[in-house]
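K.L.:
The sequence isn't on hand, but the structure is:
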């Protein structure tokens, strides 16, 4: 582990990646990535509301530049992945997978028994990432996400982490 005690690893393209806790000072960059990553991005107020004890917010950095983030809510013994986004220019090199593996590992360390998430039915890349990480679809939430023309369904997926 590097001297600053943050986990470091290499992406598929060989770049050094690092994961650390997300801070309030990261929000302007997070909002920039959020707007590029989603048709209906979260507002600053939504992100600010996530800085609570039962949330885990992770920053993914490449050469000290924030390139992705994840927001996870802990509810009893379940980790609910609410948002995982990687800057469009950093996709396809394993950055999202590294962030997902990190948050799943931390959830297990924190005694969570499963990770739950929703993913747009049209987001095939994210769905494939989750499936390749061991997530399984357990249901559908009709009209869960806002869309350009109405609402879009979400697949509900889960990854069991084992018993406490």
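P.N.:
Right, received. Where do you want to start? Note that the structure is predicted; figures quoted are calculated from it, not measured. Residues are numbered from 1 along each chain as shown.
K.L.:
use CA for all of it now, contacts and neighbours both
P.N.:
OK.
K.L.:
Just give me the neighbour total for residue 10.
P.N.:
A count of nearby residues for residue 10, using other C-alpha atoms under 10 Å, gives 15.
K.L.:
Then residue 98?
P.N.:
Using other C-alpha under 10 Å: residue 98 sits among 19 other residues.
K.L.:
Give me the secondary structure label for it.
P.N.:
Under the three-state scheme (DSSP: H, G, I helix; E, B strand; the rest coil), residue 98 adopts helix.
K.L.:
Tell me how far it lies from residue 70.
P.N.:
Separation of residue 98 from residue 70 (C-alpha to C-alpha, to the nearest Å): 11 Å.
K.L.:
what about the helices in this structure?
P.N.:
Secondary structure of the chain (DSSP state H): helices at 27-37, 44-48, 95-109, 124-132.
K.L.:
next, the one to line up against it:
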């Protein structure tokens, strides 16, 4: 079969119909951004890997399992199937307690802790918590900076609260009023 000049034109420049492929993103744009989702028991191996890599005295897999079974709000932050971090809050009596918040070491200082914390605060608000409390080591400067940046205030110290390399460490108790707090 012999090609004609119009065949060559169509091959080179298309059929003359408008090309709208540029309007369709090559990937789902939502998958490019970290997305929070509930933690399940199937996630615990990945969670415990991050926990152990992040802390000298990590939570055990049993503690995470107990949090899930107790009905605490256990959330993950994930991007394209990759676990970036997790957070756990308990809610009761009009208060929320932030029990754990951790971002993978290779994804820190990217605003992911802020994003996950904002998500946990939203959950607490939806369940009528008026305030959120947490404990943090005085030596955890990155966490203290994040919490103070979003409006947490120091309300006390728990002496000898955490195990430490050279004996127990104190915990700084922080509180945040949820009626006037940051947003995502």
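P.N.:
Structure's in. What do you need? The model shown is predicted, which means the values in this text are computed figures rather than measured ones.
K.L.:
Please state their TM-score.
P.N.:
A TM-score of 0.88 describes the superposed chains when it is computed by TM-score structural alignment, normalised by the length of the first structure; 151 aligned residues with a C-alpha RMSD of 1.6 Å.
K.L.:
returning to what we had before: please name whichever of the helices of the first structure is nearest to residue 62 of the first structure.
P.N.:
Nearest to residue 62 of the first structure among the helices of the first structure is helix 95-109; the distance by C-alpha to C-alpha comes to 9.1 Å.
K.L.:
So which bits of that closest one are buried?
P.N.:
95, 96, 97, 98, 99, 100, 102, 103, 104, 107, 108 (16 or more other C-alpha atoms under 10 Å).
K.L.:
what sits up against it?
P.N.:
Contacting residues not belonging to helix 95-109 of the first structure are listed as 11, 17, 19, 58, 60, 68-70, 72, 79, 84-86, 114-115, 129, 133, 161 [C-alpha atoms under 8 Å, 6 or more residues apart in numbering].
K.L.:
If any of those residues are buried, give me the ChimeraX selection for them.
P.N.:
To isolate the buried members of those in ChimeraX, using 16+ other C-alpha under 10 Å:
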select :11,17,19,58,60,68,69,70,72,79,84,85,86,114,115,161
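K.L.:
And the residue nearest the centre of the second structure?
P.N.:
residue 116 (3.3 Å; C-alpha atoms, centre = their mean).
K.L.:
What span of the second structure is stretch 97-104 of the first structure aligned with?
P.N.:
Stretch 97-104 of the first structure corresponds to residues 114-121 in the second structure, going by TM-score structural alignment.
K.L.:
Have a look at how far, on average, that stretch is from the first structure.
P.N.:
With mean C-alpha distance after the TM-score superposition for the first structure, stretch 114-121 of the second structure departs from the first structure by a mean of 0.5 Å once superposed.
K.L.:
Skipping its backbone neighbours, what lies nearest residue 142 of the first structure in space?
P.N.:
Leaving out its chain neighbours, the residue that sits closest to residue 142 of the first structure by C-alpha to C-alpha, 6 or more residues apart in numbering is residue 153, at 4.4 Å.
K.L.:
which residue in the first structure lines up with residue 50 of the second structure?
P.N.:
Per TM-score structural alignment, residue 50 of the second structure is aligned with residue 33.
K.L.:
got the contact list for that match?
P.N.:
Residue 33 of the first structure sits next to 67, 68, 85, 86, 87, 88 when contact means C-alpha under 8 Å, 6+ apart.
K.L.:
Closest one to residue 144 of the first structure out of the residues you listed, please.
P.N.:
residue 85 (18.2 Å).
K.L.:
any idea how far residue 9 of the second structure is from the equivalent of the closest one over in the second structure?
P.N.:
Structural alignment (TM-score structural alignment) places residue 85 of the first structure against residue 102 in the second structure. Distance of residue 102 of the second structure to residue 9 of the second structure, computed by C-alpha to C-alpha: 58 Å.
K.L.:
same question, residue 48 of the second structure
P.N.:
Distance, residue 48 of the second structure to residue 9 of the second structure, using C-alpha to C-alpha: 59 Å.
K.L.:
More neighbours: those two, which one.
P.N.:
Each of residue 48 of the second structure and residue 9 has its neighbours counted (other C-alpha under 10 Å); residue 48 has more, 17 against 12.
K.L.:
Leaving out the residues flanking it, which one is nearest to that one?
P.N.:
In space, residue 48 of the second structure is closest to residue 61, 6.2 Å off (C-alpha to C-alpha, 6+ apart).
K.L.:
tally of neighbours for the alignment partner in the first structure of the one you found?
P.N.:
Under the alignment (TM-score structural alignment), residue 61 of the second structure pairs with residue 44 of the first structure. Neighbour count for residue 44 of the first structure, taken as other C-alpha under 10 Å: 12.
K.L.:
Residue 44 of the first structure against residue 31, yeah?
P.N.:
Yes. Counting by C-alpha atoms under 8 Å, residue 31 is a contact partner of residue 44 of the first structure at 6.9 Å.
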